[in-house]
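*Asks:* can't give you the sequence, but here's the structure:
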């Protein structure tokens, strides 16, 4: 039933089977260059494992540490930006901005829980 309600609220040409461009997914939490850098380090660790397993494992651990640190920084920045958007708003006059911020918090939190 919720599917039908959501579909009914879509503008014409945006429903199932439409040739309209598909909606983009959520923006990645890390920039592409950061993701690629960490991925490259992991690939190299895998390649090096047969010859130097301990060093390869240390390199993989280092890549993990870098990824988690970058993710923490990115999440903190998103939180800072979201908070700046709503913290000084009057709740009665800015309900739409509050709804937007709540949706953003929910989307980011749900993405973290799916990791």
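*Replies:* Arrived safely. Just so you know, these numbers come straight off a predicted model, no measurement behind them.
*Asks:* contacts, neighbours, all on C-alpha from now
*Replies:* Noted.
*Asks:* so how far is residue 108 from residue 44?
*Replies:* Using CA to CA, to the nearest Å, residue 44 is found at 30 Å from residue 108.
*Asks:* now swap in residue 67 and tell me
*Replies:* The separation that residue 67 has from residue 108, given CA to CA, amounts to 17 Å.
*Asks:* what's the answer for residue 31, then?
*Replies:* In this structure, residue 31 lies at 15 Å from residue 108, with CA to CA as the measure.
*Asks:* which parts of the one helix or strand residue 98 maps to are buried?
*Replies:* Residue 98 is part of helix 95-114, with elements assigned from DSSP states H and E. Taking 16 or more other CA atoms under 10 Å as the neighbour-count basis, helix 95-114 is seen to contain the buried residues 98, 101, 105, 108.
*Asks:* ok, structure two:
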């Protein structure tokens, strides 16, 4: 089974920000080079399975664990940035809060569609 790297880098429902830029919540959670490394490890595990099934499974499990750690770190950083963006705002200025709420919603929806 071939993994579609293009699809992994461009999640569905990307929202464009001002001037056509993506909003922070629609950017890939992991940099493409990190995604590529994990995908390469999975490919290697698939390609070596026939000759060394146990080692292939261990390598796939390790790639899975690495992806989880990197995603958790990326999500924690994204949350920290979002929280910092609205935490100290003027309570009467709701545009920043609404923007943060939308970004929380977009990220959470992306997680639910994984």
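*Replies:* Structure received. If you're wondering where the values come from, they're calculated on a predicted model, not measured in any experiment.
*Asks:* how about the helices in structure 2?
*Replies:* 5-9, 32-48, 53-87, 95-112 (DSSP state H).
*Asks:* just checking, what packs against the shortest one?
*Replies:* What it means is helix 5-9 of structure 2. On a contact count with 3 or more CA pairs under 8 Å, 6 or more residues apart in numbering; DSSP states H and E, helix 5-9 of structure 2 meets helix 32-48.
*Asks:* need the contact list for the most centrally placed residue in structure 1.
*Replies:* When structure 1 is reduced to its mean C-alpha position, the closest residue under CA atoms, centre = their mean turns out to be residue 29, at 3.7 Å. For residue 29 of structure 1, the residues meeting the contact criterion (CA atoms under 8 Å, 6 or more residues apart in numbering) are 71, 74, 75.
*Asks:* dump these to JSON lines, plus distance to residue 58 of structure 1 and neighbour count.
*Replies:* What follows is the contacts of residue 29 of structure 1, written out as JSON lines (distance: CA to CA, whole Å; neighbours: other CA atoms under 10 Å):
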{"residue": "71", "distance to residue 58 of structure 1": "20", "neighbour count": "16"}
{"residue": "74", "distance to residue 58 of structure 1": "24", "neighbour count": "15"}
{"residue": "75", "distance to residue 58 of structure 1": "26", "neighbour count": "17"}
